[in-house]
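Trainee: structure for the following, please:
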Amino acid sequence: MSLWAKKEEKNGIFFWLPLMVHLKDTMDVSRWLFEHWLSDSQRELCRKGLKGMGNREAVTPDLASDLASFLGGIHDLGKATPAFQTKKGFSNSKTLDDELKEKLERAGLSGISTVNLRYAGCSPHSLAGEYLLKKFGIGDDIGSIIGGHHGKPVDSLRDILNQSEYEANYFQSNDLRSSVRALWLAAQKETFEWALRENGFSDKDDLPKIPEPVQVIYEGLIIMADWIASNSDYFPLINIDREITENPENRLRMGISKWAGDTPLQTDSYPGKDQLFIDRFGFAPREFQKAVYETTESIRKPGIMILEAPMGEGKTEAALAVTELMMTKTGCSGLFFGLPTQATSNGMFSRIEEWLGSLAKYHDAFQSLRLSHGKAALNEDMNRLRKHADQVNTDGSHDENVYINEWFSGRKKAMLDDFVVGTVDGFLLLALKQKHLALRHLGFSKKVVIVDEVHAYDAYMQQYLEEAIRWMGVYGVPVILVSATLPPEKREAFIETYLRGTGMKKSDMRFPEVSANSYPLITYTDGQNVLVKDDFREGENKEIHIRKLDNDDLLETVSNLLAEGGVVGIVVNTVKRAQEIGKKCKDRFGSNTVEILHSSYIAADRVRKESDLINEIGKNGKRPEMKIVIGTQVIEQSLDIDFDVMVSDLCPVDLLLQRAGRLHRHDIDRPEKLKEPVLYVMGTNQEFKFARGSEMVYGKYFLIRTQHFLPDTIRVPSDIPVLIQEVYGDEDLKLDGSLKEKYEEAKRKQQIEIEEKKSKAQQFKIDHPNPNKTLIGWLREMDISETEETAAAQVRDIQETIEVIAVKKTGNGYGTFKDNVDVSGRISETRISKDLAGQTIRIPGHIIRKQGISHEIKWLEDYNRKSLSEWQKEPWLKGELGIIFDEDGTFDLNGTELKYDNEYGLREVKEVIDEKI
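Mentor: Modelled structure (predicted):
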């Protein structure tokens, strides 16, 4: 009781927390989290995973809960060492340090006040705890959990064994006969044996063996418990003169009551399909949605499900219905919904809020929800929900069923929340070696996972996606993948990797035959069986006529198409091309008729543009008499807008079909000339000479194959799977001479690029789950990204870019581009600084690469110190980089002249290069 774990000085008063009190706090919190916060599925995973019980079965049946408690009780064993006990406090006076050493002296540890441990820093307390456990004969499964409880397990067994060189750090003396050494050893062993006894283990041989995936869950749990128990608002420190806490029996109850906002939603029932869809979404289910519900209801052991259906079939609602059924069937207690972009995540957040509100009300629950991406703090829907946390009535009830739990704020804790909507990066990061990765695994292992638009992820991202799916397989977490359509080999790869996670060998897998024109399609697993649902009644097809269009004929064609009015969508492959075509269209048809949309707009401007488009040409929009919308790939990503006619650059067929999904999307009245859906395709070339920008973005191989198989008419939906299989299949094209050579060269380049992407992804990707391994080396050579966005760049293979806040010179100060009001003297106002924080834009990679990202960041940091130093005092702006465009919207970035306006977005004035989105 003389060893300390925490110390603090407040207003000249000294506080501390004895090590044994902190261990007891963490032990109690660990048990509480295991029994009340983990999902039923997680508890079952832990219980089934543990091996070797000694004589424990006679003591208590709940070995897994006792193990969680035991780990909490020994997590800081390494603090019972001279190396830790002589550590100076970060912000307290020397007097507090000296008083705590005096306690140790009086307890018999003579000489601790004056000992000088030259290599104390070589034995951090997490590693020290692992080393002591090894000396006590504890296996590396438990040892690596303790060694990794500060976020990173050791890289190799040698790191532990080498601690024998620093014996003085552990026992104050290298003399084996020293009485003080014996006292340290006795204290350490007694602490360890106390934790055993408190949790019903008679000796170390009663401790079970833990497979690696379960080690990850326990490590995440112990990190979380330690963070809660270390919060002095929940578990207060005590005055230096005292050695025990007040009301120790109430300490856990008081601490948990301050921390916990809600308990996990464990469902034991769900409504019938008609009632579920009416209650949750306000309409009766369509045929596809009924089939998804009935298929899920028939599954005994849910695993992975892939939903493929045309746009407009209600795949999102179907996936949410599946989630509700799977939560009940598996014991999961939450949801992660991952989407391609921040914009699509923002759009989905309000839909999930409504669904969760209905779900929570059905189960008489109160549930937290979180939006998770780099700009989530600026989302108004999420900020509105923050207020619900305080809306508790006098009878303990709540006016709303959904709220924001602030404890789960921050990149390391966000995925621990029960219901999370975010960019797909949140899921991909499960496979990236990063500090505190176990927390992300802890959060995901309790949720059903939905990943939307899985067709949009390239070979690099697929490596992380498949690894994350494999770990979900080992955890028994249901995964729902949603797409308009997938190439057969991608579909099979997702199923295979999930089943491998469950421990199944590929040789034992049996994939059912699926016809090339089976569509819609539900592919799913029930235990180790792979099944499909493809017997859908053939619905009405929409015929889309395909017409090749020369770039030079674009303006004349658009002019003819709009002779009677209408809405034209032009989707191109690069930002530069969108800006160039936008300029020509504005010159010819007038600025008010033309709208440009791409990724190089200030974030707030892009959100406004997307919102305006939905209000004009969305499902219930007030359609203008004539409109031309020119955009890049952002148009194909979940924007519910409707064009009367579409023009697209040539791109891979699945993406071309996604773009076509915005053509005649809804049943509305259209100009007579545009009654039939027509898709004009630009950029085809019989010599296979495609635009440089298109080849940079998509590669030549799939452009060739798409061009080759593109028919004059596409029947949607029946032709979709056939086209996908043709383009992504391995049937060789019948070509002669130079065309054959160009095709073969493109094929070789494509294969090389895929292999390079796979190889590159291995750099920071975690290994496959292995029940026979420990956490030692799990995060060896990990990624050290300090922000969520830089980590996301790792799993997306994004070219190096720099995000800045863009403001415009206004009078003697600066303001935003939207209103030209000088706000430079008002940034201390939260509303102003928060608004500025939303004015972000990315400097394109080709500009950054000119002098290198490090050089450009240094230049921007110097610029900010001179021009925007006041930002570092404001919470919303601290750490951000800003640039001030002049009154004309230009800025000289280290020799590169940039221009920005609300019409065209960001562009390079002197030299513009095609830039991949």
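
Trainee: going forward, measure contacts between C-alpha atoms and count neighbours the same way
Mentor: OK.

Trainee: in the chain, where's the longest helix?
Mentor: helix 737-761 (DSSP state H).

Trainee: chain center to that one: distance?
Mentor: 31 Å (C-alpha atoms, centre = their mean, to the nearest Å).

Trainee: same deal with stretch 409-421?
Mentor: How far stretch 409-421 lies from its chain's middle: 9 Å, per C-alpha atoms, centre = their mean.

Trainee: quick check: end-to-end length of that stretch?
Mentor: End-to-end distance of stretch 409-421: 13 Å, with C-alpha to C-alpha, to the nearest Å as the criterion.

Trainee: this one next, for a side-by-side:
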Amino acid sequence: MVPARLLPETRTAWAKFDIKSDDWMPLWRHMADSAAVAGLLWDRWLPSNVRSLVAAALPGGMSDARRLAVWLAGMHDLGKATPAFACQVDPLADRMRAVGLEMPSRQMMGRDRRIAPHGLAGQLLLQEWLEVAQGWPARSTGQLAAVIGGHHGVPPDDVQIVDLDRRPDLLRTPGSSEPVWRRVQTDLLEAGADAFGVRSRLADWQTVRLPQPVQVVLSALVIVADWIASNPDLFPYAHVGRTRTDDERVAAAWRGLGLPDPWRPAEPSGPVDELFRARFALPRGAAPRPVQAAAVHLARAMPQPGLMVIEAPMGEGKTEAALAVAEIFAARSGAGGCFFALPTMATSNAMFTRLLSWLDRLPVRDGARLSVLLAHSKAALNEDYSELLRASWQPITAVDLDGDGGDGAGSPPRPGRGNDDRRAAAELVAHRWLQGRKKGMLSSFVAGTIDQLLLAGLKSRHLALRHLALAGKVVVIDEAHAYDTYMNSYLDRVLSWLGAYRVPVVVLSATLPADRRRALAEAYVGVPAGADGFDPVQDTDTYPLLTAVAPGCAPRIVAPAASGRRTEVVLEPIADDPALLADRLVEELAGGGCALVVRNTVDRVLETAQALRERFGAHEVTVAHARFIDPDRAAKDADLLARFGPPGDEAGRDDADGRDDADGPVDRSRPPRHVVVASQVVEQSLDVDFDLLVTDLAPVDLVLQRMGRLHRHARGVGQADRPERLRTARCLVSGAEWKTQPPEPVGGSQRIYGAHALLRSAAVLNAHLDGTSVPVRLPEDINPLVQRAYAGALIGPEAWAEPMQQARAAHDDLQARKHMRAETFRLGAARRAGRPLIGWLSRGVGDADDTRAGLAQVRDSDESLEVLVVQRRADGTLATVDWLADGRGGLPLPTDAVPTSKSAKAAAACGLRLPWHFSRPESIDRAIADLEANYVEAWQVKECHWLAGELILVLDGDRRASLAGYRLDYSDSEGLRVHRDQ
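Mentor: Below you'll find the model as predicted:
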């Protein structure tokens, strides 16, 4: 905008005010800054697939799309030229009154101002101008104007619009000043139409019907542009130093911001084996597994990138296959990044390390900087990510353009993770501006928990930003079988939006039920359940299996060849008695060997470990479960990998691509005899290998996952390096009373999984447990067992029928209630093109995002309490727990001052999720009250962000505490034990 061409009255309208300095920013200036930023975001930061999505909806294609985005960003604060906004600062309001813009005082306006928030006011003013001055039909104006109405995170709803329509005095003061207000508002609208280049296009746009996904990404782009243009460090209210032109002002801000580039990959076109050697450092002479090669060929053959579901056994390299497909999909679609969604923080941390390794090998254009993020609440405690945060630090402030690179086209090079060959690898940065709950997902490459994806289906403030973040990426969903009905309700809705955005998606699973495969495909394509043409997706019985779907294309089914990796597992039911199990393991391990015992509850883990230690000694029994503080949990995982991981250099890799060598090196760290007793933490993402497995009865897919830790790697020809008795893979199944008809699972297992899933699992495994010694063949039997267990048909002996039908009825009732609960705050499906976003987030959860409240909405589980564990020393002062390694143990935590950053961070690392005992309705309030007794006022400040707002559990010098009527004992070898007070 050119101020000289604006009316004098218009130039008095204000947008920003600094109460400390009395500096202010004219409204026209902020509008011009926002438009300029939007143009730079469009040209230099927005992935090309998002730009193409918008362009496809407009008659002038890409040119129209850029103009529309810039214009909407420029006009977003139009509603500040109203009495309801302008009255807030008396000196600035007086300036406006002096030129005829009369308005009541803020005190006189009172609470009525809330009826006219400036976003909604701007929406109605723009709609009025389009209809009256530009001749648009009223029904066409809302789809554009709602972008302005929602630029503070939530589009207005119909009630808000009606309420403001009834109060025109909030938009223009009645009387003699009303025409002056109208002139100012029209002046801004007319000037914007000229300055932002849309004047000649408005007539053609009035017949456009914008799809809702386009409205969402435009809304998000306007929000980002507004946030950047509102940063006074980038766009100061007053000129500092020499006078700058508008172009210099914007260039200085853009250079100071230094946003990293989007990923712009070229499609890898060479042979598949060359691609895998280049990206994943395959050993010399090794070739990709058949599943991996088939996935790449299918990605290249699809008419357009869409949804690919990769189902293959554990250890077949699904992760690497997904990354290879993601690179191809990104190149073909124009995606600018990748998001890898995993079940837990631990699996996200592991994936982040692998993601960085992959990124280091990606070829990119010279000098490219790519933004990366670890997306979960404890990301800053991850060493790889915190290292990137330190190396990537930069001030966010406008820079002097007199130095090198004064065109503002980029940022100076900064230290990062990338190697020294800029032609071969990008500089990876954890960008300072792209931090926090709202903006983090806008980074190009993200590894995080599945919650970060499911939140895209939760009606919450600034949801458009999360949609923009996903719309510009390839999305990979790992362990797709691991989510329940409640989470799947959100996942399916998110997939429907991803399909509408044309976002490529890769889904990974070793044990995916056929009906879930079909539901995922139908959700993505946007067809109703049971749609014609999707029967083959559900009916196929091949395995491994690749399924590909895309809007407008028939599903494609590919059955890759088997890799040759094969194990036969002999199953045997055993009584659920720790003493009998100890006797049996003494017998089985008489000649040495390593056994894994998997229990479904931590209490059963600890009970079993105690019985086994009485027979084997403490040094031959290791415990692993989720009731350890985070550093101890990480140390446990590292220890398991070091001692029970694959031979050679494959250790630490789940789905590893290194190839087993029957004559390879013997793993010297593997103990001659040992028993690991673990909970579900060993089911996934730990590449551990045992000679014998004992497992509680669990849903069949989880039993199969646990079997994937049995004889996982070749140890000598024909497993000759294993003890002779254990060269045949065997799995002992406990956790049930096998003599009853049907078997009766133990109570803890029923509480976690439900009787229905456990009885279906027992029924499909019955042929292998009835004494005939028919082995389970991996991978051949994985798919048949899973599909039979999750199909609707009756299974099992006739004597089991009535109890199983009762369990099924209870299960169906529970699932229906879960689905209904998920509907409460779940985002609706994308509506017809042209339907405005008005009311899009009505009756939502508010400002949730990655908070406890937000995550509780997308996971249907009992509320769990997470605490930070500290220790009280003999003198009564607090300190970090004394057993921490690396100099972090025993650091003082003063209660009358802010602790040192090192001490606070060490304490924050010691997170522990309390067990179910403290989540029950009768105990949770008391537990919270007891924990809040440890509240430290001095820690509740910004400078102590590691500890502020956290619940603190204080252990004494013997690592004990009392909480809500329970005694707690903690051991770095046993974890947390819970005993009821006598």
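
Trainee: rewinding a little: list the buried residues in the longest helix of structure 1.
Mentor: Residues of helix 737-761 of structure 1 classed as buried by neighbour count (16 or more other C-alpha atoms under 10 Å): Lys742, Tyr743, Glu744, Ala746, Lys747, Gln750, Lys757, Lys758, Ala761.

Trainee: ok, the last one touching Tyr460?
Mentor: Yes: Ala761 of structure 1 is within contact range of Tyr460, at 6.0 Å (criterion: C-alpha atoms under 8 Å).

Trainee: list the contacts of Gln123 of structure 2.
Mentor: Listed by C-alpha atoms under 8 Å, 6 or more residues apart in numbering, the contact set of Gln123 of structure 2 reads Gly79, Gly142, Ala145, Ala146, Val147, Ile148, Gly149.

Trainee: please repeat the previous calculation with a cut-off of 10 Å.
Mentor: 75-79, 141-142, 144-150, 155-156, 161 (C-alpha atoms under 10 Å, 6 or more residues apart in numbering).

Trainee: need the counterpart of it in structure 1.
Mentor: Under the alignment (TM-score structural alignment), Gln123 of structure 2 pairs with Glu130 of structure 1.

Trainee: and the gap between that match and Lys533 of structure 1?
Mentor: Counting by C-alpha to C-alpha, the separation of Glu130 of structure 1 from Lys533 of structure 1 is 51 Å.

Trainee: same check, this time on Gln763 of structure 1
Mentor: Gln763 of structure 1 sits at a distance of 38 Å from Lys533 of structure 1 (criterion: C-alpha to C-alpha).

Trainee: who has more neighbours out of those two?
Mentor: Per other C-alpha atoms under 10 Å, whichever of Gln763 of structure 1 and Lys533 has more neighbours is Lys533, with 17 against 14.

Trainee: which residue is the nearest non-sequential neighbour of Cys594 of structure 2?
Mentor: In this structure, Cys594 of structure 2 finds its nearest non-sequential neighbour in His674, 4.8 Å apart by C-alpha to C-alpha, 6 or more residues apart in numbering.

Trainee: meant to ask about Leu439 of structure 1
Mentor: The nearest residue in space to Leu439 of structure 1 (C-alpha to C-alpha, 6+ apart) is Gly220, at 4.5 Å.

Trainee: go on, Thr173 of structure 2?
Mentor: Excluding the flanking residues, the one nearest Thr173 of structure 2 by C-alpha to C-alpha, 6+ apart is Met103, at 5.8 Å.

Trainee: could you check how far that neighbour is from Glu937 of structure 2?
Mentor: Distance of Met103 of structure 2 to Glu937 of structure 2, computed by C-alpha to C-alpha: 44 Å.

Trainee: tell me which element the closest residue to Phe280 of structure 2 other than its chain neighbours is part of?
Mentor: Nearest residue to Phe280 of structure 2, sequence neighbours excluded (C-alpha to C-alpha, 6+ apart): Trp358, at 6.8 Å. Here Trp358 of structure 2 sits within helix 345-361, counting by DSSP states H and E.

Trainee: what's the matching range in structure 1 for the next helix or strand after that helix?
Mentor: Downstream of helix 345-361 of structure 2, the next assigned helix or strand under DSSP H and E is strand 369-375. Matched against structure 1 by TM-score structural alignment, strand 369-375 of structure 2 falls on residues 366-372.

Trainee: close enough to count as contact, the residue nearest to Cys594 of structure 2 and Arg615?
Mentor: No: at 11.7 Å, His674 of structure 2 and Arg615 do not qualify as touching, with contact defined as C-alpha atoms under 10 Å.

Trainee: more crowded one of the two?
Mentor: Taking other C-alpha under 10 Å, His674 of structure 2 and Arg615 do not tie; His674 has more neighbours (22 against 15).

Trainee: kindly confirm my reading that that one is in a strand.
Mentor: Yes: per DSSP: H, G, I helix; E, B strand; the rest coil, His674 of structure 2 lies within a strand segment.

Trainee: just give me the match in structure 1 for it.
Mentor: In structure 1, His674 of structure 2 lands on Lys627 (TM-score structural alignment).

Trainee: OK, contacts around that match?
Mentor: Applying C-alpha under 10 Å, 6+ apart, the residues near Lys627 of structure 1 are 562, 565-569, 589, 592-595, 616-617, 643-644.

Trainee: residues contacting whatever residue of structure 2 lines up with Met327 of structure 1?
Mentor: In structure 2, Met327 of structure 1 lines up with Ala330, judged by TM-score structural alignment. Going by C-alpha under 10 Å, 6+ apart, Ala330 of structure 2 touches 47, 49, 263-267, 305, 336-338, 472-474, 503-504.

Trainee: run a quick neighbour tally on Phe690 of structure 1.
Mentor: Around Phe690 of structure 1 there are 17 residues (other C-alpha under 10 Å).

Trainee: could you look up the SS state of the residue nearest the centre of structure 2?
Mentor: Centroid-nearest residue in structure 2: Gln452, 2.6 Å away (criterion: C-alpha atoms, centre = their mean). Look at Gln452 of structure 2: counting by three-state DSSP, its state is helix.

Trainee: report the contact partners of it.
Mentor: Counting by C-alpha under 10 Å, 6+ apart, Gln452 of structure 2 touches 339-342, 375-376, 437, 441, 446, 466, 849-850, 855, 858.

Trainee: what residue of structure 1 matches up with it?
Mentor: In structure 1, Gln452 of structure 2 lands on Gly426 (TM-score structural alignment).

Trainee: returning to that earlier point: and the longest helix of structure 1, what does it pack onto?
Mentor: Under the contact definition 3 or more C-alpha pairs under 10 Å, 6 or more residues apart in numbering; DSSP states H and E, helix 737-761 of structure 1 sits against helix 459-475, helix 700-709, helix 788-796.

Trainee: appreciated, that's everything.
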